[in-house]
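1. Sequence plus predicted model, see below.
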Amino acid sequence: MTKQYDVVIIGAGPAGMTAALYASRANLSVVMLDRGIYGGQMNNTADIENFPGFKSVLGPDLSKDMYESSTQFGAEYAYGSVESIRDDGATKLVKTDMGDEFEAKVVIIGTGSEYKKLGVPGEEDFSGRGVSYCAVCDGAFFKGTDVVVVGGGDSAIEEGLYLTQLASKVTVIHRRDQLRAQKIIQDRAFANPKMEFVWNSNVTEVVGEGKVTGVKVNNNQTGEDSFIEAAGIFIYVGVKPMTAAFADLGILDEQGWIPTDDHMHTKVPGILAVGDVRKKDLRQITTAVGDGGVAGQQAYEYIQALND
């Protein structure tokens, strides 16, 4: 049986939950679909120190508070990984791997993104205990320590420069003999006395006892192995959007991100996108919440226009 709603929100992270709050408060029927527990990546963050109103808050606690807020006006929550969206013009049909079907006038995509992994021993074991994919999120925990940045693109070097404000030393490990970052960013990095570079090298293992103590490195030219001591490992080998289920809609760019206008609308009327899945520069809880608020209001205005 197909369940009918005004709005289906795919993803119950901070963007999706905020969209649910705004849309349901406008008296729209709303369901959030997620393949796991509400909160998304916030559940994997021990301490959040850059969300307004909190000096520090546990990620799971903030997730719970947001969920309770997002459902207070009647928004529902259901488990399921979305397999497809069919655009039927005035309505959209959303199908999940649970065999459920949802029909709605508006679909808001908030499935987020995930950091590409190195895939080496110790990376998963020490995630959140020294292994990080976000210097802005976690850099403050490594004040006065030596850290490692893995990667050579814009993100890696920009985040490395950010970390020099906090860490004693930042060692950049790159698999090639030159950086891929823009020249102006490279010039800043090479001029920074706190930054060191290890070229033609790959991290082969993250090492630690309870928390990270360093990384094993292999020189891909000489074959020589070495060990670099570090309290934190920041990995920047790419980010990928979780958008495979939406490939047939024609709303993705060549990298799989979803471009939108300032009102969160995609190329397809009635389909919006919010949070980390969007093509944008800063992916934080604060920006996700902003996207969600805009999308929730836009859902109401779009449906009002349909009814006129």
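-> Received, thanks. Residues are numbered from 1 along each chain as shown.

2. From here on, just use CA atoms for contacts and neighbour counts.
-> Will do.

3. what's stretch 140-152 in contact with?
-> Defining contact as C-alpha atoms under 8 Å, 6 or more residues apart in numbering, one finds that stretch 140-152 is touched by 156-157, 160, 166-175, 178-181, 203, 229-237.

4. That stretch: end-to-end distance?
-> 22 Å (C-alpha to C-alpha, to the nearest Å).

5. Stretch 227-237 too?
-> With C-alpha to C-alpha, one end of stretch 227-237 sits 20 Å from the other.

6. right, and the secondary structure at the closest residue to residue 197 other than its chain neighbours would be what?
-> Once flanking residues are discounted, residue 197 sits nearest to residue 172: 4.8 Å by C-alpha to C-alpha, 6 or more residues apart in numbering. Under the three-state scheme (DSSP: H, G, I helix; E, B strand; the rest coil), residue 172 adopts strand.

7. so residue 172 touches residue 196, yeah?
-> Yes. Under the criterion of C-alpha atoms under 8 Å, residue 172 makes contact with residue 196 at 6.1 Å.

8. who touches the closest residue to residue 71 other than its chain neighbours in this structure?
-> The shortest distance from residue 71 to any non-neighbouring residue, by C-alpha to C-alpha, 6+ apart, is to residue 21 (6.6 Å). Residues near residue 21 by C-alpha under 8 Å, 6+ apart: 69-73, 75, 293, 296.

9. let's bring in a second one:
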Amino acid sequence: MLAWADYIIVTSDSVSMLSDAGTTGKPVYVVNLEGASPRFDHFHKHFVELGVSRPAGYTAAIYAARSNLNPIQILGLQPGGQLTITTEVENYPGFADPIQGPWLMEQMKAQAENVGTKTINDLVAEVDFTTKPFKAKLDSGDEITADSIIISTGAKARWLGLPSEEKFMNMGVSACATCDGFFFRNKKVAVIGGGNSAVEEALYLANICEKVTLVHRRDELRAEKIMQERLFNNPEIEILWDNTVDEILGVEVGKGDIPGVTGLRTKNTKTDELTEIKLDGVFIAIGHDPSTALFKDKLEMDSEGYLITAPDSTATSIPGVFAAGDVKDKIYRQAVTAAGMGCMAALEADKYIATLEANSSQTEAAE
């Protein structure tokens, strides 16, 4: 089945397709706003968003729908992205009291659908940016064509892989100090890692927590020298060299009054000596992996796999293809910054499609 529209918005972890788009073999305009006429009928109507529907994707969909671009959003395996596994959110503007991450994503999804976005539960198996319109083939076998595509597939934090890590997720274990550090005011925490991310997390937490212990498996850090100097000069931070995490200690749900992390057991990489540290939180900072495998050799990326966009823009190396959120942002990684980039991407896609329309009109006039 083939569906056409202005935008395809694809959000993290997947790309999917519409099963009820129309009669097999007949192209259809997907999700026209009620009472609105399709944009330039002689073009394939499609804006597709590829990825896990997170703040970037939902915001892009909202703006695209309000511009009558008939967006289709492919939700993927984990609709809502990392916020769906986050409990309380206190730093998203507009809410005086803490809100739940999954609830926030549900509200964004509902808003996007209410203004005209069509959401699809499927995975994107393949994309083709060499044809116009662009093509996205879904795991179901369906195919979507689009004049513009926004990618918001996000990035995933790397984890240690310990059972206790998953057991205490959101109960003392986190991968984002900026997101969750506030909950550990005047408490003791550990940061795991030795690169820039780990040092940045430790420095940030040192302004909030009573004590920060940086646990690193080697005897020197990989972080930039200036970052190391700041770390070494901070009296609130202690470094535990040549140690790996053996186990995250804590009280499990149903086995105590207050479930959560109570400590950390580390293992010396040279002596195998075990050490237990009493603390309240563990921040894993061993890096992130952008979800960009689908776009390898198709779009320009940096050495870490993040999509490269033009300065002050969400435009990728292919005209008409845009990227928003953590798939291109390895610095801030915040819901609010991702939402802002989603807005930018939709506005830029709108201008791109308008240019296509204008050029087509000029060509027809010349003929």
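-> Thanks, I have it. What you see is a predicted model, and the numbers here were worked out from it, not measured in a lab.

10. Could I get the TM-score for this pair?
-> The TM-score (TM-score structural alignment, normalised by the length of the first structure) is 0.97; 308 aligned residues with a C-alpha RMSD of 1.2 Å.

11. one step back: restrict the contacts of stretch 140-152 of the first structure to the buried ones and give me that as a ChimeraX selection.
-> Here is the ChimeraX command that selects the buried residues among the contacts of stretch 140-152 of the first structure (16 or more other C-alpha atoms under 10 Å):
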select :156,157,160,166,167,169,170,171,172,173,174,175,179,180,181,203,229,230,231,232,233,234,235,236,237
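
12. which one in the second structure is aligned with the residue nearest to residue 71 of the first structure?
-> Aligning on TM-score structural alignment places residue 21 of the first structure opposite residue 62 in the second structure.

13. And for residue 288 of the first structure?
-> Using TM-score structural alignment, residue 288 of the first structure lines up with residue 338 in the second structure.

14. Could you report the neighbour count for residue 125 of the first structure?
-> A count of nearby residues for residue 125 of the first structure, using other C-alpha atoms under 10 Å, gives 16.

15. And the one 3 residues further on, by the same measure?
-> Residue 128 of the first structure sits with 18 neighbouring residues when counted by other C-alpha under 10 Å.

16. again with residue 270 of the second structure
-> 10.

17. leaving aside the residues next to it on the chain, what's closest to it?
-> residue 242 (7.0 Å).

18. next one: residue 98 of the first structure
-> For residue 98 of the first structure, ignoring the flanking residues on the chain, the nearest one in space by C-alpha to C-alpha, 6+ apart is residue 80 at 5.7 Å.

19. again, but for residue 179 of the first structure
-> Once flanking residues are discounted, residue 179 of the first structure sits nearest to residue 152: 4.8 Å by C-alpha to C-alpha, 6+ apart.

20. hang on, the earlier thing: map the residue nearest to residue 197 of the first structure onto the second structure.
-> Aligned counterpart of residue 172 of the first structure in the second structure: residue 214 (TM-score structural alignment).

21. How about residue 142 of the first structure?
-> Residue 142 of the first structure maps onto residue 184 in the second structure, by TM-score structural alignment.

22. neighbours of that match, just the number please.
-> Residues near residue 184 of the second structure, counting by other C-alpha under 10 Å: 17.

23. same check, this time on residue 88 of the second structure
-> Residues lying near residue 88 of the second structure (other C-alpha under 10 Å) number 18.

24. For it, give its distance to residue 1 of the second structure.
-> From residue 88 of the second structure to residue 1 of the second structure the distance is 41 Å (C-alpha to C-alpha).

25. Then residue 342 of the second structure?
-> As defined by C-alpha to C-alpha, residue 342 of the second structure lies at a distance of 28 Å from residue 1 of the second structure.

26. Have a look at those two and say which one is more surrounded.
-> The neighbour comparison of residue 342 of the second structure against residue 1 (other C-alpha under 10 Å) goes to residue 342, with 32 against 17.

27. tell me the secondary structure for residue 245 of the first structure?
-> Relying on three-state DSSP, one would call residue 245 of the first structure helix.

28. list the contacts for the residue nearest to residue 197 of the first structure?
-> By C-alpha under 8 Å, 6+ apart, the contact list for residue 172 of the first structure reads 148-152, 157, 160, 195-198.
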